[in-house]
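A.B. asks: Sequence first, then the predicted structure, then my questions.
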Amino acid sequence: MSIEIANESGVEVPEPSIVSVARFALDKMSVSQLAELSIVLVELDVMSDLHERWMDLPGPTDVMAFPMDEYDSSRRPDSAGAGPALLGDIVLCPAFAKDQARKAGHSLLDELHLLTVHGVLHLLGYDHAEPEEEREMFGLQNQILADFRAAKAAAEREQAQRSADSAVLGAVGLEEQDGPGTH
């Protein structure tokens, strides 16, 4: 799966973490490994222009999604003529998201994770124009984010345990030099 990210916003953000949550969401939604996604972080004025041009709404917004190819979840990667599915672009505005994060009582990174998953779901055809659609999309969004946080916490615990194990082994002179099975 190819996920490209470009930060043109002037706001420093941990780009690998945004890519990670996008990849996690795409995996959770069983999107083909051949899929391609682009994420662009932009300044307020750029987002305002996009928002007005494409949504006919004034002012900036937090996230916009621009689907490219019609995503066909039934298409097999090994079928004849199957090529990469170009999902589209997710455009995030960290400056706008920063205020939302503050109001929601969480970090900018948490807000950007939420907006990234939101954008992925839009690219996959989900919407929230009607109450039923909103319940479905936001429920799915919340579940993906909860699963992502749980997976991230588990990975951090595992890394901490490996570090602790290594420290103990090192303290007793048993640290591994070149990996398992070497003496």
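C.D. replies: Nice, thanks for sending it over.
A.B. asks: hey, let's count contacts and neighbours off CA atoms from now on
C.D. replies: OK.
A.B. asks: quick one: buried residues of stretch 35-54?
C.D. replies: 35-44, 46-51 (16 or more other C-alpha atoms under 10 Å).
A.B. asks: Pick out the residue nearest the middle of this structure.
C.D. replies: Against the mean C-alpha coordinate of the chain, by C-alpha atoms, centre = their mean, the closest residue is residue 22 at 2.4 Å.
A.B. asks: mind listing what it touches?
C.D. replies: 113, 116-117, 120 (C-alpha atoms under 8 Å, 6 or more residues apart in numbering).
A.B. asks: Compute the distance between it and residue 70, please.
C.D. replies: 18 Å (C-alpha to C-alpha, to the nearest Å).
A.B. asks: and if you look at residue 138?
C.D. replies: Where residue 70 is concerned, residue 138 sits at a distance of 22 Å (C-alpha to C-alpha).
A.B. asks: Verify the contact between residue 69 and residue 84 for me.
C.D. replies: No - if you go by C-alpha atoms under 8 Å, residue 69 and residue 84 don't touch, sitting 9.7 Å apart.
A.B. asks: Show me which of those two is the more surrounded one.
C.D. replies: residue 84 (15 against 12; other C-alpha atoms under 10 Å).
A.B. asks: okay, now the one to match up with it:
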Amino acid sequence: MTLMVEILNEQEESLTAEQMDTLVHLLEKAAELEGISEKEVAITFVDNERIKELNQQFRNKDKSTDVLSFPLDEEDALGDIIISIPKVREQAEDYGHSFERELGFLTVHGFLHLLGYDHETEAEEREMFARQEQILQEFGLIR
């Protein structure tokens, strides 16, 4: 095993076992493509109110968001990814693709942040979004 994934659900809506398995396999693929092995990552699903609280607390932004990443400076743990399931549903509808595609996109986005990717500049954004798309394409999770 190259990546240990823990999934926690702190909101009302339950994801199916298939959806959670897909996320685990997607992260394993992303880890493989990034050359990451023997690491742990946690994904927590929350509602908009909780992600807004976290966004305010850690980023000083008083609004809900779709995904937050909290890298850990530990040898065996990459960190935590927090995803708002209501935002996933809303954005999937807005972008005209499936819930699973949006959930996968945000999961990979959060994972890449744990690895140090960012999108503060145009160059960083191009690199990060190209890498996200490559991972999703190789996994087969297309729009």
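C.D. replies: Perfect, I can see it now. Note that the coordinates shown come from a computational prediction; the quantities given were computed from them, not determined experimentally.
A.B. asks: ok, back up a step: between the contacts of residue 22 of the first structure, which sits nearest residue 1 of the first structure?
C.D. replies: Among these, residue 120 lies closest to residue 1 of the first structure (C-alpha to C-alpha), at 13.5 Å.
A.B. asks: since we're on that closest one, how many residues are nearby?
C.D. replies: Neighbour number of residue 120 of the first structure under other C-alpha under 10 Å is 29.
A.B. asks: Aligned to residue 63 of the first structure, what sits in the second structure?
C.D. replies: Residue pairing (TM-score structural alignment): residue 63 of the first structure is matched to residue 67 of the second structure.
A.B. asks: Secondary structure of residue 108 of the second structure: a strand, I assume?
C.D. replies: No - the assignment for residue 108 of the second structure (DSSP: H, G, I helix; E, B strand; the rest coil) gives helix, which keeps it out of a strand.
A.B. asks: Return the distance of the aligned residue in the first structure for it relative to residue 29 of the first structure.
C.D. replies: Under the alignment (TM-score structural alignment), residue 108 of the second structure maps onto residue 117 of the first structure. Going from residue 117 of the first structure to residue 29 of the first structure by C-alpha to C-alpha gives 11 Å.
A.B. asks: Comparing these two, which shows the higher neighbour count?
C.D. replies: residue 117 (26 against 15).
A.B. asks: check contacts around the more buried one.
C.D. replies: Here residue 117 of the first structure is in contact with 21-22, 25, 141, 144-145 (C-alpha under 8 Å, 6+ apart).
A.B. asks: ok, back up a step: check whether the match of residue 63 of the first structure really touches residue 80, as I assumed.
C.D. replies: No - contact criterion C-alpha under 8 Å: residue 67 of the second structure and residue 80 do not qualify, at 10.5 Å.
A.B. asks: quick revisit: distance to residue 58 of the first structure and secondary structure added to the contacts of residue 117 of the first structure, as a markdown table?
C.D. replies: A markdown table is the format used below for the contacts of residue 117 of the first structure (distance: C-alpha to C-alpha, whole Å; DSSP: H, G, I helix; E, B strand; the rest coil):
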| residue | distance to residue 58 of the first structure | secondary structure |
| --- | --- | --- |
| 21 | 29 | helix |
| 22 | 28 | helix |
| 25 | 30 | helix |
| 141 | 26 | helix |
| 144 | 31 | helix |
| 145 | 29 | helix |
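A.B. asks: ok, the aligned partner of residue 98 of the second structure in the first structure - how many residues close by?
C.D. replies: Here residue 98 of the second structure is matched to residue 107 in the first structure, going by TM-score structural alignment. By other C-alpha under 10 Å, the residues close to residue 107 of the first structure number 16.
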